[in-house]
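> Take this sequence and fold it.
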Amino acid sequence: MSITVRQATIHDLELIAPLFDAYRVFYGQASDVAAAARFLRERFEHHESVVMLAVDEDGEGAGFVQLYPLFTSVRMARLYLLNDLFVAPGGRRRGVGAALMHQAADAARALGAVGMMLTTAHTNLAAQRLYESLGWQRDTEFREYVLRF
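Sure thing, here's the model as predicted:
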């Protein structure tokens, strides 16, 4: 599978929205492509995220990664949260995820970030293997807490 990975724009919503919807379905949410498109449109319009898009040789979306900006007060610098990574079934185990991750890291560096962070499910072993193969390290210094509303 030949793919191209590039930074997405608002003009790519038709390619990204179905992938984003499939990502949400993977995590147990009901399918709603229209709502996915609205959510992504808002992120683009308000410059609230950076999306990398993998496109196959037929011009179809093969996967995406979405980064959200954060800051580290201690280092007084920008970080990016890699919040969403999804590869369409046909692109899995073909290097699409790794290509997206590399492009995301390159984009974060180019935007002046000092690092990236992500969280994944304890049971998502395939993702964990990918992250570790790309040099990501499990944080042993901090414990994550969540306050849900």
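> Please make it C-alpha for all contacts and neighbour counts, starting now.
Noted.
> Going by neighbour count, which residues of stretch 33-46 are buried?
With burial defined by 16 or more other CA atoms under 10 Å, the residues of stretch 33-46 counted as buried are 33, 36-37, 40-41, 43-44.
> again but with stretch 97-110, I slipped
Quick answer for stretch 97-110 (16+ other CA under 10 Å): 97-101, 103-105, 107-109.
> Surely Ser4 is within a strand?
You called it Ser, but residue 4 is Thr. Yes. Looking at Thr4 with DSSP: H, G, I helix; E, B strand; the rest coil, it is inside a strand.
> Measure how buried it is and give me the count.
Residue neighbour count, defined by other CA atoms under 10 Å, stands at 15 for Thr4.
> I'd like the structure of this one too, to check against the first:
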Amino acid sequence: MKKISSFLLLCLCFVMLAGCRIQTTYKNGSVSGIVKDVITQQPIADALVVIEYLAITVKMTTDQQGHFHMDEKTGWEIVGMMDGRAPQDFQWPGFITITAKGYQTRSWLADYHIVYDYPIQLLPENSSLSYVKMELPNGQTLYYQLDSEHSPPQPPETEVFVEAG
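Model prediction:
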């Protein structure tokens, strides 16, 4: 036991003397919300929620009440003091895509930590309406080379849908 403690202390000293530091890495943020049918306002169970953070993809399904939740996941790494920034040492936004059988797919870029305190509404597949498409914020295309549409959810009282075409 004493040899293991001595070895760990020696490793720690080596890291400190070599000019290294321990830094937090951010794998994915915390996200939660509820998915509902835009017409009936009923929850949509078993909808697939996919969140992409740089090279990390997280998948989950909604429960019977349409809820989904993901806790933040972090890690750590040892880096040299003079090293530049690593891709995961910043809380990048994530690209969220929600798909459900019988509904139009909805995708948008969301903050690293976000709680939707209003329902995320999905349009029926056979609806003549579609989601309002928005331009990605400046600079985001540098990190997300995705062909998905950007249609972030809005509170139901302010959300607008457009005629497909």
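> Please state their TM-score.
For this chain pair, the superposition-based TM-score is 0.28 by TM-score structural alignment, normalised by the length of the first structure; 72 aligned residues with a CA RMSD of 4.8 Å.
> any idea which of the buried residues of stretch 97-110 of the first structure is closest to Phe64 of the first structure?
Nearest to Phe64 of the first structure, judged by CA to CA, of these is Leu100 at 6.7 Å.
> just to revisit the earlier point, among the buried residues of stretch 33-46 of the first structure, name the ones in helices.
33, 36-37, 40-41, 43-44 (DSSP state H).
> could you measure Met16 of the second structure against Leu10 of the second structure, distance?
As for Met16 of the second structure, its distance to Leu10 of the second structure is 10 Å (criterion: CA to CA, to the nearest Å).
> my bad, should have said Ser107 of the second structure
Taken as CA to CA, the span from Ser107 of the second structure to Leu10 of the second structure is 49 Å.
> With neighbour numbers in mind, choose between the two.
Legend: neighbour count by other CA under 10 Å for Ser107 of the second structure and Leu10, higher for Ser107 (21 against 12).
> Are we agreed that the more buried one is in a strand?
Yes. Under three-state DSSP, Ser107 of the second structure sits within a strand.
> so what's it closest to, chain neighbours aside?
The shortest distance from Ser107 of the second structure to any non-neighbouring residue, by CA to CA, 6 or more residues apart in numbering, is to Thr97 (4.2 Å).
> Secondary structure element for that neighbour, which one?
Counting by DSSP states H and E, the element that carries Thr97 of the second structure is strand 94-99.
> other SSEs contacting that strand?
With contacts defined as 3 or more CA pairs under 8 Å, 6 or more residues apart in numbering; DSSP states H and E, the packing partners of strand 94-99 of the second structure are strand 48-53, strand 106-110.
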